[in-house]
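S.K.: Return atomic coordinates for the entry below.
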Amino acid sequence: MKKILVVDDNFDNRNIIAQMLRLSGFLVVVAGDGIQAIELTERETPDLILMDLSMPRLDGWSATAQIKARPELAHVPVIAVTGHATRDDIERALNAGCRDYLIKPIDMDAMLSKVYGVF
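M.R.: This next block holds a predicted model:
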């Protein structure tokens, strides 16, 4: 079973995404900010990370860059999940190491399509 880390500081967003993924047969781990995301990635080694970008303590751009900078974690694909839909925001996410992105509000079919595309 593939393990996905869902990172979002908004409780409702995090739980809706996690529930949809669980119903689709994935094992899901959740984090509320970038610091927790790094800690859980080190401990759980997920097969995929869905990373919110705008979060307190440590944003998703920085968390992704830190994860990708670690050789033992660099292989873990990251999909940005964001309300930041400008070309600059998306380019910044891709430059930080994100493989792809989803724009909020999340279209669950599009999310599942991108998730299945990773596997």
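
S.K.: For the rest of this, base every contact and every neighbour count on C-alpha atoms.
M.R.: Will do.

S.K.: can you give me the strands for the chain?
M.R.: Secondary structure of the chain (DSSP state E): strands located at 3-7, 27-31, 48-52, 78-82, 100-103.

S.K.: And the last one, what's buried?
M.R.: Under the neighbour-count criterion of 16 or more other CA atoms under 10 Å, strand 100-103 has Asp100, Tyr101, Leu102, Ile103 buried.

S.K.: before we move on, the earlier item: can you tell me which of the strands of the chain is most buried?
M.R.: With neighbours taken as mean count of other CA atoms under 10 Å, these reach their highest mean count in strand 48-52, at a mean of 27.

S.K.: Proceed likewise with the subsequent sequence, for comparison:
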Amino acid sequence: MAKRILVVEDNDLNRKLFCDVLKSQGFAVEPVADGAQALDRAREFVPNLIIMDIQLADVSGVELIERAKADALLRPIPVLAVTAYAGRGDEERIRDAGAEGYLAKPVSIGPFLAAVRGLLDKAGA
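M.R.: Model prediction:
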């Protein structure tokens, strides 16, 4: 069965790129544009990995990660944080919120897929 990945990204082009790349690698992908719906969709879809944009229009990705890690169902699911705003201390703050992986945009396909596979392997998913 294909590994399931939830992609939370409010930028249409980035969301399409992430989803297309993941689908081409055989993953089952659920795109979410609205951060406010992300955790509900995660509970329904029960992904093996969540890819979380940090700079969402309606809610902070960091806040969503913290809420996911406080939820018994979602806590075990690894989170790969992706952000265009890679300022000093951002990676530490994002990892402290519970993200197991971190990539700065623009994201290159090779490192993106390596991070995805690494987190899935580490989680035993």
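
S.K.: Put one on top of the other, what's the TM-score?
M.R.: Put the two chains on top of each other and the TM-score (TM-score structural alignment, normalised by the length of structure 1) is 0.96; 119 aligned residues with a CA RMSD of 0.9 Å.

S.K.: possible to save the strands of structure 1 as TSV with distance to Tyr116 of structure 1?
M.R.: Formatted as TSV, the entries for the strands of structure 1 read as follows, by distance: least, CA to CA, whole Å:
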stretch	distance to Tyr116 of structure 1
strand 3-7	11
strand 27-31	14
strand 48-52	10
strand 78-82	12
strand 100-103	13
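
S.K.: what about the longest helix in structure 1?
M.R.: Longest helix in structure 1 by number of residues, with DSSP state H as the criterion: helix 11-23.

S.K.: show me what contacts the closest residue to Arg14 of structure 1 other than its chain neighbours?
M.R.: With CA to CA, 6 or more residues apart in numbering as the criterion, Arg14 of structure 1 has its nearest non-adjacent residue at 5.4 Å, and that residue is Asp8. Neighbouring residues of Asp8 of structure 1 by CA atoms under 8 Å, 6 or more residues apart in numbering: Arg14, Val30, Ala31, Gly32, Asp33, Met51, Asp52, Met55.

S.K.: Please verify my assumption that His84 of structure 1 contacts Glu91.
M.R.: No - applying CA atoms under 8 Å as the test, His84 of structure 1 and Glu91 come out as separate, 10.7 Å apart.

S.K.: which one of the two has more residues nearby?
M.R.: Under the criterion of other CA atoms under 10 Å, the comparison of His84 of structure 1 against Glu91 puts His84 first, with 17 against 13.

S.K.: what's the spacing between the residue nearest in space to the middle of structure 1 and Met20 of structure 1?
M.R.: Nearest to the mean C-alpha position of structure 1, by CA atoms, centre = their mean, lies Leu50 at 1.7 Å. Distance of Leu50 of structure 1 to Met20 of structure 1, computed by CA to CA, to the nearest Å: 13 Å.

S.K.: Ala63 of structure 1 too?
M.R.: When CA to CA is the yardstick, Ala63 of structure 1 and Met20 of structure 1 sit 24 Å from each other.

S.K.: Compare neighbour counts for those two and give me the winner.
M.R.: Residue environment comparison for Ala63 of structure 1 versus Met20 gives the larger neighbour count to Ala63, 22 against 16, counting by other CA under 10 Å.

S.K.: contacting residues for the residue nearest to the more buried one when sequence neighbours are not counted?
M.R.: Spatially, and ignoring its direct neighbours in sequence, Ala63 of structure 1 is nearest to Gly34 (5.0 Å; CA to CA, 6+ apart). Counting by CA under 8 Å, 6+ apart, Gly34 of structure 1 makes contact with Val7, Met55, Pro56, Arg57, Leu58, Asp59, Gly60, Ser62, Ala63.

S.K.: now Gly34 of structure 1: how far from Leu112 of structure 1?
M.R.: Taking CA to CA as the measure, Gly34 of structure 1 and Leu112 of structure 1 are separated by 22 Å.
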